[in-house]
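> got a structure for you, letters missing:
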């Protein structure tokens, strides 16, 4: 198969496809403020504005996920929201003609309802409006399969009428509007190839020529762990190559074309053990990749780990290299001043600097983004009001003396039954974190709408299964009482720590401490969230769909208007004094 190449935008100058072909175009013009001839300036300044892991957060994210903590004892700042992000980007670009806006993946996927209900088409439209120029793909861009990713790039509609799986495509077209036209920016996926013949899925590189004469090459890659964290059927026939090896390959090709200033957009990240705008020590996957990426690369802009940092880390030649990340959900923008030596065309790394800017909500929101969201809120009505199941009584989060709740049990059951992961191997045990249950499920007229179900699980986590030993399962139970499915046990409150849990039965059989069990939970919990660190010890992860879809499917399969879902007895956890 041939690679899918992004469209040339009016302001783009050069597009280098994965095979290394460079296509020329034109860039916007600007007059230096001091009226000095560009040729007489020894240094050229390029502004790069970077965003990562937006995850369709068009509306301002809520709770702690909607703030940024500056550190130093300063209070958390409300941040995020596409309309505010757009205004901040415009302000940051003001007076800078040589500005380029980039993303490092997961711009869509695991999104809130306003975007998820429309296959993330609203987010792509918003990214077009706020001026995104280029982005690497992330693993979540593959959530609905690579064919859907290509549709996000090229446009077109899914013929699903009023919405399969509680989603709808081209809602505007259904109402006499325009079809979805796809991304105006180009996606890069340098390390994603068709296994059969090695041809690239999408372009690997892009070269931008700026008014001041500077040329900057960009290489886009996604984490090589993608096959283990997305649904297998969606990426069947694709191979995900080693990040550093692919970057080194394309960096050499760019240099052969005379491009010395090279920036990597990488959907893989790490941590820096510091406040949002600092760096103590670069850690995680980004550290190892940086150590193996050629010194020809001048800047690595990362994503995936939802961290915020601004580091100078040594490349293999021992020279400092900028490595950054802007948190997630559009709460931060990394403003990079890329300084290029006019004589060599290479980056002056000592002069190059970055600053993570908080996307505050104290600015005037962009009216075009606001109008876009208002329009999709109107379209959302039929989806939000769609009946997905029936219940015979209120199902609440309130717990009994043992810490068990009806809603927690229901959600744990939906994880264990979720065919997006259980279809690839039975799940023996499933857990739910109580903090992830954000609302009760009232009976009302007995019909449960999609919007009501989404209010219960609004985080758009995805369901995951891992392998654990019985001993690890017991440690999870000892750490605290979680809603559980497929397992019953007794907890003795007065017993010493580590010996409070007994009589553990899995599927009616005693827990075998040496046996391996398949355990499911949402990605937040199974990665060690809420202090349940033993979950991080699980192996062989299989990643499924979004948790709300599993919940909706479970209700649909286990209830009807004539036979509503009946809450089972709360007998999975027995508490003794």
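Cool, got the structure. What you see is a predicted model; the values in this text were computed from it and never measured.
> going forward, measure contacts between C-alpha atoms and count neighbours the same way
Fine.
> What's the local residue count around the closest residue to residue 282 other than its chain neighbours?
Leaving aside its sequence neighbours, residue 282 sits nearest to residue 272 (CA to CA, 6 or more residues apart in numbering; 4.5 Å). Residue 272: 25 surrounding residues under other CA atoms under 10 Å.
> From residue 225, how far out is residue 272?
Shown here: residue 272 relative to residue 225, a distance of 21 Å by CA to CA, to the nearest Å.
> Contact partners for the residue nearest to residue 282?
Counting by CA atoms under 8 Å, 6 or more residues apart in numbering, residue 272 touches 278-283, 307-311.
> alright, now check it against this:
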């Protein structure tokens, strides 16, 4: 077991050169100084997702500033995956080569793979992103101790990367979430398997310390893992350990031989002291930087070179600096090349990306973690609460339903996974670099940033019973990094669910158009190939019959925007919580139930204040039945059904959003 590229080792001679370059003199230490502590400066990133934009030089400057906290010979620059994929337009339009170039220029040394490194399949990662061993594209080592050849436990990627720091052998072990198999298109990973994280890291850590030099040797071990806590800010290590899943497994079972852990995948921000039994210290640093280059992680390990034990550490997340680019370039000359790469990428993308393709009347966004704050600009910050429905998700659902040409077949509904929505449609224009980007204009680049994955559009014929399973699978398997994923649905779909029901029984009603879901009927769902192949644990899609339209999601989406100018956000929820909801009501009956989740949390979503309740028999006038008050998105409904209401439907409409719940009325 060894890395596939030569191990870099820094001896006394190279240390002297590094110190001389820093303006310091180097003198060979006498024997009395042999035990002077060594400080290893670890600089970490995760979930960068190809953020090639106006902030890239500032992020790169933050990396260089953090690296400069210690001499270059004592500093390692590592990643925890998703460095490419789901990228901004300037990177995505060039297959993420600008991002790879920037990371090469900054001297990234090793990174775990993330699930997005597999977006275009294992062969693309191996042959293009990483490239040939003799002439690599990504100059750093991509690590995957738990990524195996299909049907084996033989790693297909290097398990670790190793170097010398002031005479200490430091190894970096990399691993990726086992959920990757459900997070990328299965067709691209048919030759590989993903195993559990902890046994893989522990196995490599044992081999690095077993005294067999053929396996590699390590005095200090760092893990970079593309998996992490479900929540960071506002939570604590102790709270997150109580959650099932990979974070809990790492917290409880990761080898004490691992001295520091960089994490990723869940886009959370934390720097915690993680208790460890049998380690050099009672705790070890555990850190994730959030996402999109907002922060750079820094862990410094102080090691006694005589005992090879960590005797202290520090940990922090360093927020991206706001220093002007010119000042950063003057301080760190390598940033001149970074800026050149970024400027070239942005200029190349601008020819296409600056073109208007649509227009909106107000912000249309993902669900916001804090609805009281403005939505994020540039795809980072206050956005992407995947546990809640959004105006953007439902709009993309409409595009999937209505954007497929009629000669491709009839479509009944569109379904979108929330993780597929990577940026917002914001009304405020930015004419700084694009005069065409005025208020309300949607440019090609902005549209592409919403759906950057380049999935094909599939039409999947599903039985109603399987479609209901798809909706039920929004409650993810136990131990998933995100317990609930709120699907975006086209606006002809209405769903009620009981949040308190047991697993498998949450969905209480589904209506497609004006009719209840028929479990035996076949419905054609327009969705991304990612979901159609069972991605994000929506395995019920595989019960249907798929048809690949050959259309790319980006192209269908942009065509939809071009054909529907002046789009406005629709604040009506398609899915509503309902406790005690009757399957039907009858004349003269009295009913009490609770509706919840009536409000959306996307930008501009109004707070509903009331629910109007009417009965429509399909003939004669609509009968007013009553009203209910809404507070905090919840309404306690208590109604008596008039004697003349027989047949038809009872309709409850939340005001002012228009969120609607429909209940059948018995004929007698």
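On my side now, so go ahead. What you see is a predicted model; the values in this text were computed from it and never measured.
> count of residues packed around residue 29 of the first structure?
Residue 29 of the first structure - counted by other CA under 10 Å - has 12 other residues nearby.
> Checking it next. Helix, strand or coil?
With DSSP: H, G, I helix; E, B strand; the rest coil as the basis, residue 29 of the first structure sits in coil.
> So it sits against residue 38, correct?
No: judged on CA atoms under 8 Å, residue 29 of the first structure makes no contact with residue 38 at a distance of 11.6 Å.
> what residue of the first structure takes the place of residue 121 of the second structure?
Under the alignment defined by TM-score structural alignment, residue 121 of the second structure is paired with residue 145 of the first structure.
> and the residue found closest to its match once you drop the neighbours it is linked to in the chain, how many neighbours?
In space, and not counting its chain neighbours, residue 145 of the first structure is closest to residue 234: 3.6 Å by CA to CA, 6+ apart. Using other CA under 10 Å, residue 234 of the first structure has 17 neighbouring residues.
> Then the one 5 residues further on?
Here the number of neighbours of residue 239 of the first structure (other CA under 10 Å) works out to 19.
> ok, and it, which helix or strand is that part of?
strand 238-240 (DSSP states H and E).
> so where is that strand in the second structure?
Using TM-score structural alignment, strand 238-240 of the first structure corresponds to residues 192-194 of the second structure.
> thinking again about what came up before, and the residue nearest to residue 282 of the first structure, how far is that from residue 326 of the first structure?
In this view, residue 272 of the first structure and residue 326 of the first structure are 12 Å apart by CA to CA.
> Would you map the strands across the stretch 1-150 of the first structure?
Using DSSP state E, counting those that start in this stretch, the strands of the stretch 1-150 of the first structure run over 14-16, 22-24, 43-51, 67-68, 77-78, 99-103, 134-136.
> Point out the most buried one among those strands.
strand 134-136 (a mean of 28; mean count of other CA atoms under 10 Å).
> which helix in the first structure runs the most residues?
In the first structure, taking DSSP state H as the definition, the longest helix is helix 367-384.
> Helix or strand next in line after that one, which one?
Sequence-wise, the next helix or strand downstream of helix 367-384 of the first structure (DSSP H and E) is strand 387-390.
> Residue nearest the middle of the first structure, spatially speaking?
Centroid check for the first structure by CA atoms, centre = their mean gives residue 106 as the closest residue, at 3.8 Å.
> who touches the counterpart of it in the second structure in this structure?
Alignment note: residue 106 of the first structure maps to residue 82 in the second structure; criterion TM-score structural alignment. The contact partners of residue 82 of the second structure, by CA under 8 Å, 6+ apart, come to 46-49, 113-117, 226, 265.
> Repeat that for residue 448 of the first structure.
Contact analysis of residue 448 of the first structure by CA under 8 Å, 6+ apart lists 387-391, 441.
> would you say it is within a strand?
Yes: assigned with three-state DSSP, residue 448 of the first structure falls within a strand.
> and the closest residue in space to residue 177 of the second structure that isn't next to it in sequence, how many neighbours does it have?
Of all residues not flanking residue 177 of the second structure in the chain, residue 227 sits nearest, at 5.2 Å (CA to CA, 6+ apart). As a burial measure, residue 227 of the second structure scores 28 neighbours (other CA under 10 Å).
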